[in-house]
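Student: test case, fold it:
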Amino acid sequence: MADLLVIVPSRNRPQSVPRLLDAWDATGAWEHAALLFAVDCDDPTIDIYRRHAADREGDGKLWWLGESPTWRPMVHKLDLVATTEIRDYPVVGFAGDDHLPRTPGWVDRYLHELADLGTGIVYGDDGYQGERLPTQWAMTADIIRTLDRMVPAPVEHLYCDNSVLDLGRAADCIRYLPDVLIEHMHPVAGKADSDDQYRRVNGRDQYARDRRTYQRWRRSGLHADTAAVRRLRGDTHA
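Tutor: Have a look, this model is predicted:
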């Protein structure tokens, strides 16, 4: 059994599967980590995802497709999968289908730092945001179990990383690892072409909707979530 499960929500980007698997191969991630692609059964490219899975079946690598019946927003899908899988994994991570690990041994670094924290969150350098924002991260499963979700703010897509950073700083349980590169191959960073999926989730309506939800959580939810995580860390005054 792996110690870390990384969940990768994906839609209409089956080409991301072999690219990400190759990056895991190159960085020695499989010894202590497992990978789950969270996809939708109504994805028009679902059969290509399934073919990629069949092509690698039996190769000894612990990865699989988790299929939901219909589309749901990325964060909602991530939360659903994470809360289901925490029974088997002490640490759960998130990465986009456009995040590629580049640093050999990155899994061991994540697990070592989280063991030192006890309860906490770690993230690496994504090659663009750096310390400013955890566009990918891993957290101990007790946080997910306590909050009953992986992303603190109930957004759909945007500001999820902001809320992870807010909670981690408020609860004093987050660490940035500048020596670990998990490269974000994103159009904003000039490392990919835009597509319909990027345009949809980065549209004006999505920003407005998620910004309102995020700001409401900061006003009315952050304090309670921080207190809950601080209690996990043994702060009796939380």
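Student: drop to CA atoms for contacts and neighbour counts, all remaining ones
Tutor: Noted.
Student: so R233 makes contact with G118?
Tutor: Yes. R233 lies in contact with G118 (C-alpha atoms under 8 Å); the separation is 7.3 Å.
Student: which one of the two is surrounded by more residues?
Tutor: Set R233 next to G118 and count neighbours by other C-alpha atoms under 10 Å: R233 wins out with 18 against 14.
Student: residues touching the more buried one, list them.
Tutor: 118-119 (C-alpha atoms under 8 Å, 6 or more residues apart in numbering).
Student: cool, and H186?
Tutor: By C-alpha under 8 Å, 6+ apart, H186 lies in contact with 98, 192-193.
Student: again, only this time at 10 Å
Tutor: By C-alpha atoms under 10 Å, 6 or more residues apart in numbering, the contact list for H186 reads 96-99, 126, 128, 192-194, 198.
Student: make CSV from the residues you listed and add neighbour count and distance to H112 to it.
Tutor: Below are those laid out as CSV (neighbours: other C-alpha atoms under 10 Å; distance: C-alpha to C-alpha, whole Å):
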residue, neighbour count, distance to H112
G96, 19, 23
D97, 23, 24
D98, 20, 25
H99, 22, 21
D126, 25, 19
Y128, 17, 24
A192, 12, 32
D193, 10, 35
S194, 12, 36
Y198, 13, 34
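Student: one more sequence to fold, the one below, so I can look at both together:
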Amino acid sequence: MPDLTIIVPTRGRPGNLWDLWCAFKETSTGDTVLLAAVDDDDPFLLGYEQKLDWADGDPRLQLQVGPRLRLGGTLNAFAPTVAAGSRHIGFLGDDHRPRTAGWDRLYIEALEQLGTGVVYGNDLIQGEALPTQVAMTSDIVLATGYMVPPGLVHLYADNVWLALGQALGAIRYLPDVIVEHMHPIASKALWDEGYAEANSDERSDADRAVFETWRANDLDHWVQQIKEYPRG
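Tutor: Model prediction:
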């Protein structure tokens, strides 16, 4: 099984996925797989399939097609199966770009040192404040059944991972590991329909409510499940 499998939910941006793949190929040195999760109703589905063909069968890039569940739903749909077949599991947006050579190996090494926990690098926007990209030990997902709280659609996933890592006492920030976030909030990309949908005031309010409810009612239970999870 791979040391690390990273899920990349993506819609309408096959060019973004290709740019991420190119950056991944240039910088990845670990036993890491990039799993692109694409909606079956994506109007650019053929473009994604073409990008996969261009990768010439490199097993480090995989494409999975399924129903549209938005970012949170997609992560939760794929994460249990991925976690069962990979020592560690992670998330990258299709607008993240690894810049540091060996970034994934450094993530894996940090997770091995933690035993159970969460690691993230410097996205050059949020830095230590939020893990907009993340890797975690697979037992976290196997114990809870989720990668983010059910009902969380897009925003506040990074707040969840930060809160969970802190509650576990097992989170590590790697400031010298650059995984740049090419987000329009930092004028590194143009606003498109996907960004507008994901970052509306209504979406923010709804996802914040899911996060705050989870933090108040479920976080401690997740921590208990993770700590009690049997490890071979």
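Student: so the longest helix along the second structure aligns onto which residues of the first structure?
Tutor: Criterion DSSP state H: the longest helix present in the second structure is helix 201-217. Helix 201-217 of the second structure lines up with residues 204-220 of the first structure when matched by TM-score structural alignment.
Student: list the buried ones in the matching stretch?
Tutor: Along stretch 204-220 of the first structure, these residues count as buried under the neighbour rule (16 or more other C-alpha atoms under 10 Å): 206-207, 210, 213-214, 217-218.
Student: A79 of the second structure matches what in the first structure?
Tutor: So A79 of the second structure corresponds to A82, using TM-score structural alignment.
Student: mean deviation, whatever helix or strand its match lives in versus the second structure?
Tutor: Following DSSP states H and E, one finds A82 of the first structure within helix 74-85. Comparison of helix 74-85 of the first structure with the second structure after fitting gives an average deviation of 0.9 Å (mean C-alpha distance after the TM-score superposition for the first structure).
Student: buried sites along that helix?
Tutor: For helix 74-85 of the first structure, burial by neighbour count (16+ other C-alpha under 10 Å) applies to 74-83, 85.
Student: please, where are all the strands along the first structure?
Tutor: Secondary structure of the first structure by DSSP state E: the strands cover 4-9, 33-40, 63-68, 91-94, 99-101, 121-125, 137-140, 174-184.
Student: redo these as a markdown table? Include distance to M150 of the first structure.
Tutor: A markdown table is the format used below for the strands of the first structure (distance: least, C-alpha to C-alpha, whole Å):
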| stretch | distance to M150 of the first structure |
| --- | --- |
| strand 4-9 | 11 |
| strand 33-40 | 14 |
| strand 63-68 | 17 |
| strand 91-94 | 9 |
| strand 99-101 | 18 |
| strand 121-125 | 11 |
| strand 137-140 | 8 |
| strand 174-184 | 14 |
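Student: can you say which of those is nearest to R19 of the first structure?
Tutor: Closest approach to R19 of the first structure among those is made by strand 99-101 (8.0 Å; C-alpha to C-alpha).
Student: where does that closest one end up in the second structure?
Tutor: Under TM-score structural alignment, the match for strand 99-101 of the first structure is residues 96-98.
Student: can you list contacts of the matching stretch?
Tutor: By C-alpha under 10 Å, 6+ apart, the residues outside stretch 96-98 of the second structure that reach it are 8, 16-17, 19-28, 92, 104, 121-123, 132-133, 177-183.
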